[in-house]
Structures are given as C-alpha cells and as structure tokens.
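J.: okay, predicted coordinates and the sequence, questions at the end:
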Amino acid sequence: MGLPTVAFAHLGCEKNRVDTEHMLGLLAEAGYGVSADESEASVVVVNTCSFIQDAREESVRTLVELAEQGKELIIAGCLAQQFQQELLDSLPEAKAVVGTGDYQHIVEVLRRVEAGERVNRVSANPTFVADEHLPRYRTTSEAVAYLKVAEGCDYRCSFCIIPKLRGDQRSRTIESVVAEAHQLAAQGVQELILISQITTNYGLDLYGKPRLADLLRALGGVEIPWIRVHYAYPTGLTPEVLAAYREVPNVLPYLDLPLQHSHPEVLRAMNRPWQADVTGGLLRRIREQLPEAVLRTTFIVGYPGETEKHFQHLLDFVAEQRFDHVGVFTFSPEDGTPAAALPDPVPAEVADERKSRLMALQQPIAAERNAAWVGRIVDVLIEQENPSTGEMLGRCSRFAPDVDGEVRVSPGEGGLCAAPGTMVPVQITAAETYDLRGIVVGARELVGAVRAVGRRDA
C-alpha cells in the first residue's frame, strides 16, 4: 500500500507559492500523493499568510473550516512563524507548525505526525534559502513561473512584519538562479518572474554589492521569451541596471516600484529614509534611460499621522507621474511593528475615502496609458480560451499576471487562433480602463506592419 495523499491549501503571495511548490515537490518525491482537493485527503498542509489583518483572517478562516471538516492540519508559512504555539494550543486539529525557514523539512514533519507526534518545526531566525536542487512541483500555468532570487529583507519599514517572519536577506548565487531558469525553460516556461522582498538589492549580502544587472545579463542566455522583475526599488535602478533592462532582449521594460507614499514626512514615519531621493527627477531619468518603461507602483493611504496635506501631495505626485498601474492599500496596523503604536491614527472611513479618491484619479490615467497601445502589434501570451465566444484571454508585456489587466484576443483572418501557453502577434484594436482588445495577426499582416515601420523610420 502506498503512502497517503496530502492536500494543500495555498494562501498569500507568490513567494509563499514557491514555498508551497517546494513542499509539494518534496512530498511527491517521497512517494506521497498530493492534491489541491481537500476532500481527497485526511491531512491538509495550509501555507498561510500573515502580512496584513485581512490575510490573517483568511488564513484563520481556512484553518477553522478545514478543522470542522475533521482534517488534520499542518500549518506552514507566515502565520505559523508568528503564532506557532498559540495555533497548536487553540486548534486540536493542528498536528504541526512549520516555519518560513523550515518548509524543506516537510517530509520529516509529516512522518513524525503520522507517528502520533505534535510537531513544532519553527526556527526562531529563518536562515534557509532554496536552490535549484530542491524538488519543485509547479502550481501555476505551465507558461508562467516565479523564481525566488533571495529570501528575507534587511530593511525595517515601520509598518512591515516580513523581516520578523522571514529573516534578513539571503541571496542565491547567480549560478543557482540561472540553473533553475534553464530547468524552467526546459519545462516550456514562456514568462519568468523574478521575486524577492527587494529585488534591486539582490546579491548585496552575498557579493558585498547588488548584482541585479549581472544576474539579468546572465539570464539573457536562457531560452525564455519574457523575464519580468518584481519589487524593484527606484533607488536601486542604477544606470548599470537600466542598461541591462535595455540591452538584454528577453528582460521586459516593466518596472514594479513599491513606493508606498510620496511625502517625505510620511516616508520618514514609515522608516523609509533611503526613499527621500525618489522624486519626479529620478523617475524622469529612469524613463529617459528606458523609454519603453511600463511603471507599476503601490501606495498606502491612511498611515498614522497622514494629514490631508500629505495626501494631497500624493495625489499631485500620481497626477504628475502618470503611472501605468497603481495599487492602493489602506493602512493595516500589525502587532509587533513600530507603526502599530504610532500616534494620530487616521479613522478607517477617512482612509477608505482617500483610497477611493486616489483610485478615481488614477483610472483615467490608466485608460490613457492603455490607449497609447492601440494600433500596435505586440506579442501576447495566451492563457485561456472561451469556446463559446471563440475569444482568447492573455497578456502582453505591459501586464503582469494577477495584478494588472489582460488582453482579450479575437481570432484573426481565417479563424487564426492560439493555444494556451503560446505567444502570438496581436494587433491592439481597442483599450479599456484596465484591459486591451486585439486580433491575431497573420504572417501577411505582420510583414506589412514591419514594412510600414521601416518606411516610417526611413
């Protein structure tokens, strides 16, 4: 008789997803069946998130629901790291807690649980970082893969609990990242997304200086059409890094800049002093050096002490910068962070109203930035098809998965279609606030478009 099936419930960010995929790979290699259907298993591994209050509530709700179904629970991830003993004490169904730096021990933990133990496998100070040799069973579409280039974070933003939950920055070697990228290319991956807490600081702990530019150049030799970088701080986008974006053909000119705010006083309260130089001038220089840049950012509104004047500064900044994509969060006080004890809290209804005002300001900007792509012929990665309409859904390079828009693609002349996981040339025919529409382009139209561009440039 084989080993039992273990189900997985994944919550939280893409960094967490990579950890889940490693646990799946390790258990599959050890002979366990793995499933995303909790009904098929008596043991469920729940990889939890604890980043903000909403995420904690979702994690707890998932655990309670599974416990009520009579499942035995192995709780992994950030909630386990933060509330290890409380979880074991309050949930009899919780048979083990596994920390953010301990998921590589999942097989050993499960065997101890099967032997009747209750296991606390949480290192107080996470130090582990996975490499290309750790088994991995991917859960995203076959065409897209996330590649974690470093763990942890050396910054101490006053609102953020991540360094407490994941430890200080630990970069992988360039050779290790490139080796895994080649493995993913061999699996048919079309888009590789590099992630860490601060990707522009990649290599600082290992090499004594950031090495993102060197990493991007090394990844230029990997046969994956799109390489996208998430969590790039503008202060780390040096001329050397921007040159790599510009010169390495498969690195997309997509800059994900988690700015959080624009006003120096709010940034100081957030303990982000290094960000003081992120002004219109810096962003202008970035755009000059990378003219095709697509800029995404996120902001926090309602931070303790944020006045109407501070918020107006942020509105003016967003109006001036005209970002392609903007995400807005209201402040969430996290126990164990300095921001939780800051004076002058902003009432929730004021924070919500500021979020609405900022999004209302951004919507016509987003629509205008999208409209600039109408008429262009771009590569689109097809992700799903709708048999009833014949329409396909995909993304062009300006859209990252899950956080940005999508391209709705109609078949071209003669019913030209494309299967999910493939890239096709698409002429953008219309723009909406967040999404684009287009039509598949055949070889004849593509040649005509290339010739037209040649004549225009002549």
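T.: Ah, there it is.
J.: going forward, measure contacts between C-alpha atoms and count neighbours the same way
T.: Fine.
J.: for the longest helix seen in the chain, packing partners?
T.: As assigned by DSSP state H, the longest helix anywhere in the chain is helix 348-371. The elements that helix 348-371 packs onto, with contact taken as 3 or more Cα pairs under 8 Å, 6 or more residues apart in numbering; DSSP states H and E, are strand 294-301, helix 308-321, strand 325-330, strand 423-431.
J.: from D379, how far off is N120?
T.: In this view, N120 and D379 are 48 Å apart by Cα to Cα, to the nearest Å.
J.: hang on, I meant R118
T.: 51 Å.
J.: and I224, how far from P364?
T.: For I224, the distance to P364 (Cα to Cα) stands at 34 Å.
J.: looking at those two, which one has more neighbours?
T.: I224 (21 against 15; other Cα atoms under 10 Å).
J.: quick one, what contacts that one?
T.: 185, 189-192, 250 (Cα atoms under 8 Å, 6 or more residues apart in numbering).
J.: swap in E93?
T.: 67, 70-73.
J.: as a markdown table, the helices and strands packed on helix 348-371 with mean neighbour count would be great.
T.: A markdown table is the format used below for those (neighbours: other Cα atoms under 10 Å):
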| stretch | mean neighbour count |
| --- | --- |
| strand 294-301 | 20 |
| helix 308-321 | 15 |
| strand 325-330 | 19 |
| strand 423-431 | 21 |
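J.: nearest to L283, out of those?
T.: helix 308-321 (8.0 Å; Cα to Cα).
J.: let me see the contact set for the residue nearest to R211 when sequence neighbours are not counted.
T.: Leaving aside its chain neighbours, R211 sits nearest to G203 (5.2 Å; criterion: Cα to Cα, 6 or more residues apart in numbering). G203 makes contacts with 171-173, 209-212, as judged by Cα under 8 Å, 6+ apart.
J.: put the buried members of those residues into a PyMOL selection.
T.: Per 16 or more other Cα atoms under 10 Å, the buried members of those correspond to this PyMOL selection:
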select buried, resi 171+172+173+210+211+212
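J.: give the buried residues for whichever strand or helix holds K164.
T.: Per DSSP states H and E, K164 falls inside helix 162-166. Buried residues in helix 162-166, counting neighbours by 16+ other Cα under 10 Å, are found at 162-166.
J.: just give me the neighbour total for V98.
T.: With neighbours defined by other Cα under 10 Å, the count for V98 comes to 28.
J.: same check, this time on the one 4 residues further on
T.: Using other Cα under 10 Å, the number of residues around D102 comes to 21.
J.: just G281 next, same as before
T.: For G281, using other Cα under 10 Å, the count is 10.
J.: surely it is within a strand?
T.: No - applying DSSP: H, G, I helix; E, B strand; the rest coil, one finds G281 to be helix, outside a strand.
J.: where does E334 land in three-state SS?
T.: Assigned state for E334: coil (three-state reduction, three-state DSSP).
J.: next up, a second structure to put side by side with the first:
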Amino acid sequence: MTRHPQKNPQKPSVAFAHLGCEKNRVDTEHMLGLLNKAGYRVTEEDSDASVVVVNTCSFIQEAREESVKKLVDLADQGKELIIAGCLAQHFREDLLRSLPEAKAIVGTGDYQHIVEVLKKVENGEKVTQVTENPTFVGDENLPRLRTTSKSVAYIKIAEGCDYRCSFCIIPKLRGNKRSRPIQSIVNEAKELAKNGVKELILISQISTNYGIDLYGKPKLAELLRELGSVNIPWIRVHYAYPTGLTKKVLEAYHEVPNVLPYLDLPLQHSHPEVLKAMNRPWQTNINEFLLDQIRDQLPNAILRTTLIVGFPGETSTHFDHLVSFIKNQKFDHIGVFTFSKEEGTPSATMPNQIPKEISNARKDHLMSIQQPIAAELNSRWIGKTVDVLIEQINPQTGDLTGRCSRFAPEVDGNVHVKALKDSKEASLGMMVPVLITDSDIYDLSGEIIET
C-alpha cells in the first residue's frame, strides 16, 4: 500500500486494516481505489490517519475475535472507525451501538459506496450501509489500488454461494452466488498483465460453479480458455468443488498453457456419514472416485485440500477413515481445521458435539501423518529445473525467496535460492529458472540456472 501525499489536503487521511480472506483483500483494494480516485489521502499507518476502515472477517469465532480485538485497539487510540466486511454484514447496528468510535458499517455487497459513506461520516452522520441480500459483484471498471506484490493479483470471478453446507455461514455473509461475465474478467486480467502481474489467482466461493447463474451451466472451462490469451504466465484457480471438475474442465487445465495444474479441493472429510451431516456430496467413496478421475486426466496435478476434524458426531471410526484416506491419497498440501460451532448454522445444534481437546488432538495427528508425505513429495522435485517467481531478496546475502507453480502464496511453501556471484542479477517479480537441489517438509531449495 502506498501513500499519496499529493491528494487534497482538506480531505482526511484514511488508513485501512485488512483481515480475512483473499475476497476481503480484493474488496479492500477496490475501496482503496475508490477513495484514491476521490482525492483522499490513503496510508498504511494507523498513526497517520484520522479515519480507519477495518475490513473484517466473521467466518469463524477466532476470526470474529481477531476483528473485534483490532477494532477495540483502534478505538483505544481514538480513531474514528468505518467497519466493513463480514462482521459488519453479520452484526450490523449492534456494532454501532456497542462501539462509540464506530461511525459507519459497510456490508459485503456495499463496499462500492465507500466514498459516499465517508462523506456522510465527515458530515457527522452515523451510517448503516448494509444490503440485506447482497447482489453486487463488481466489474473491471471499478478502481483498484493493489496491496499485494506487483507480480501477484487476485481476481474475483464470482461472489456468494448457493450451497448450504451445514457448518458454513458464508451465504449469510456474502449472499447467493453471482458470477461476473467472462469478458469482464478477461478485460481486468489484461489490465493486470499490463501492470506486470505474473500470477493471477481466480477466487470465488466455489470456482467450479462459475457461470451457472449467468449462462445456465458452468463456464469455468470456457473462462480458462479465454484467459489463455492473456499475457500472464501463471493462472491459478482456488476453491474448486471437486464434483465440478468435469472432463471438460480438466481438459482446459491440461491444454491451456498458462493455467497451472494446481487444484485446491475443499473436501472437508472422507467418511460418507460425516459428509452427509455436512450437507456435502457423501456417496461412499465419492472423493476417491473424483480424485482417481483427476489423476487420470491430469497426471501432473498438484493437489491441495482442506479438512475439518471434530465435526459433531465424528466418531473414532470416522476419524480412522479420514486417517486412511490421507495416507492413501497423498495430497501435496493439506490444511486441517477444527470444527467451529457457528450460531445460525445447522451444525451448531447437532448432537454429540466433540470436545475441543479431542478435536485439537485429531488435528495434530492428521498433520503428523501429512508431514512425511509432504516431505517425500517435495523430495521428488530434486534435480528438476522449475520457474521461480522471486518475491524476496536478502539485502545482505543476495539470497532469494520465491515460489514455483507447486506453491500458492501464503498457504504453501517457498523456494529458497542461493545467490551465485556469477549469476545475472535477479529482481523482485522476475521469473528465473532454478535447479532444485534440496527439500524439506514444506520448502524447496535450489540454484539459478543461467540461460
């Protein structure tokens, strides 16, 4: 995030605090862009700002606690607050009543109104800008001031969700699914390419359902093929609901050169009884069947999944099934979460809630199983030469840190590259060929190959 001291000195300076997921990050960047365009001075330093916009998360209890702590800390500093995002959508007027420093709340489908909201706050109004059932999805014409590295950008291809998993409040926070037109996404991708983006990450709640609401059927395959013409080396898709990975979609993954064979599959569990209770595809061996199909059609696929342990009614037999599933499937990357009891979801009132200590022990056990699997899969890359996107440079040693296509930002590992005296100088945002020489549980190491 950069400062803009040339902006109108009569307007207040505005700082942003971002919490939560990549979708929140994109919303934050659009709010920054809108305020920047309107002449406000934007800063990343709380101390420099009279108003702080806090884009909050409310997905699980821990996220709410983090959001509330940030709000209280800023309030204690005497800052005027505009509360945006999921916590605002979730609790609305309660936040204005409970926190005197809160001057406005802005829902997840209303961030495009941030300039109008701030003007009302400047005039002394308390503002509630929250659409009950959000419909806004954004487009390529909405100003954006990016906060991630110059070389990596996230792009929302859809917003909201039509599924009703029994543990999830996302539809309540973000509304029903609504997709952006293909051409809108491609236009924004082309603009990002002009700005030096090397990796474009497509995000939505369920990316494999992209386009159903607009076109009457899923259009992820068509979108990927259109993005094949954009001058961005890596296109990565997050949150691919596995039942939507049809032959047509997997063919697009295989045939479009800049689409990475990286599949982020939120499976959540393996046992059919738990999956059924979660209101997810639950037929016996459904996940095994889908994974076999993926590996058959896309043999070089990198597979990531997320799992929930301690779901109500999860027995030791259910958990043993999940353990065997992890041992057999050998995912490249796994994220394990303990069940969070969310008020207003069906799972919150289900019988046989699992004690937290059991959930935590199950999480630790799964990760202890996954770590040697991840280490072994990483070791298979030793001796290969891969493109690495440079994201950090040690100013003292010249050593580099980056990622190859195997690793998504923030959630996966890194590639550590030893500086060589006779190698050409590398800079941030460059892609360089690297010979992998070593590995561990999470990361790879290597040396630049001269070309």
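T.: Cool, got the structure. Note that the coordinates shown come from a computational prediction; the quantities given were computed from them, not determined experimentally.
J.: what range does the longest helix of the first structure cover in the second structure?
T.: Under TM-score structural alignment, helix 348-371 of the first structure corresponds to residues 356-379 of the second structure.
J.: so can I have JSON lines of the contacts of I224 of the first structure showing secondary structure and neighbour count?
T.: Formatted as JSON lines, the contacts of I224 of the first structure follow (DSSP: H, G, I helix; E, B strand; the rest coil; neighbours: other Cα atoms under 10 Å):
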{"residue": "A185", "secondary structure": "helix", "neighbour count": "19"}
{"residue": "V189", "secondary structure": "coil", "neighbour count": "22"}
{"residue": "Q190", "secondary structure": "coil", "neighbour count": "20"}
{"residue": "E191", "secondary structure": "strand", "neighbour count": "26"}
{"residue": "L192", "secondary structure": "strand", "neighbour count": "22"}
{"residue": "N250", "secondary structure": "coil", "neighbour count": "22"}
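J.: need those in TSV (columns: distance to P338 of the first structure).
T.: Below are those laid out as TSV (distance: Cα to Cα, whole Å):
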residue	distance to P338 of the first structure
A185	43
V189	41
Q190	41
E191	38
L192	35
N250	41
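J.: how near is the corresponding residue of the second structure for L295 of the first structure to A426 of the second structure?
T.: Alignment note: L295 of the first structure maps to L303 in the second structure; criterion TM-score structural alignment. L303 of the second structure sits 30 Å away from A426 of the second structure, going by Cα to Cα.
J.: same check on K119 of the second structure?
T.: For K119 of the second structure, the distance to A426 of the second structure - Cα to Cα - is 45 Å.
J.: go on, Q268 of the second structure?
T.: The spacing between Q268 of the second structure and A426 of the second structure, counted by Cα to Cα, is 40 Å.
J.: swap in E22 of the second structure?
T.: Separation of E22 of the second structure from A426 of the second structure (Cα to Cα) stands at 28 Å.
J.: M359 of the first structure touches V328, doesn't it?
T.: Yes - contact criterion Cα atoms under 8 Å: M359 of the first structure and V328 qualify, at 7.3 Å.
J.: now, which of the contacts of E93 of the first structure lie within strands?
T.: 72-73 (DSSP state E).
J.: farthest pair within the contacts of E93 of the first structure?
T.: The largest distance within the contacts of E93 of the first structure, taken as Cα to Cα, falls between G70 and L73 and amounts to 9.3 Å.
J.: to which residue of the second structure is E38 of the first structure aligned?
T.: So E38 of the first structure corresponds to D46, using TM-score structural alignment.
J.: from what I can see that match touches V52, true?
T.: Yes - when contacts are counted by Cα under 8 Å, D46 of the second structure is listed as touching V52 (7.0 Å).
J.: so for these two, which sits in the more crowded spot?
T.: Neighbours per residue, other Cα under 10 Å: of D46 of the second structure and V52, the larger number sits with V52, 27 against 18.
J.: how about that one, nearest residue that isn't a chain neighbour?
T.: Using Cα to Cα, 6+ apart, the closest residue to V52 of the second structure is A15 (4.6 Å).
J.: same check, this time on Q353 of the second structure
T.: The spatially closest residue to Q353 of the second structure, leaving aside those adjacent along the chain, is P312, at 4.4 Å (Cα to Cα, 6+ apart).
J.: quick check, that neighbour in contact with P355.
T.: No - P312 of the second structure is not in contact with P355 according to Cα under 8 Å; the separation is 9.5 Å.
J.: the two: which has the busier surroundings?
T.: For P312 of the second structure versus P355, the count of surrounding residues by other Cα under 10 Å is larger for P312: 22 against 11.
J.: so who does that one touch?
T.: So P312 of the second structure contacts 347, 350-354 (Cα under 8 Å, 6+ apart).
J.: in the first structure, what residue corresponds to it?
T.: Under the alignment (TM-score structural alignment), P312 of the second structure maps onto P304 of the first structure.
J.: any idea what A189 of the second structure aligns with in the first structure?
T.: That one, A189 of the second structure, aligns with A181 by TM-score structural alignment.
J.: that match looks like it's in a helix, true?
T.: Yes - assessed by three-state DSSP, A181 of the first structure belongs to a helix.
J.: now it. Nearest residue, chain neighbours left out?
T.: Nearest residue to A181 of the first structure, sequence neighbours excluded (Cα to Cα, 6+ apart): V222, at 6.8 Å.
J.: what do you get for E45 of the second structure?
T.: Excluding the flanking residues, the one nearest E45 of the second structure by Cα to Cα, 6+ apart is A15, at 6.3 Å.
J.: hang on, the earlier thing: who has more neighbours, G70 and L73 of the first structure?
T.: The neighbour comparison of G70 of the first structure against L73 (other Cα under 10 Å) goes to L73, with 26 against 12.
J.: residues contacting the more buried one?
T.: 43-46, 63, 66-67, 93-96.
J.: for these, which one is nearest V447 of the first structure?
T.: Out of the contacts of L73 of the first structure, the member with the shortest distance to V447 of the first structure (by Cα to Cα) is V46, at 51.0 Å.
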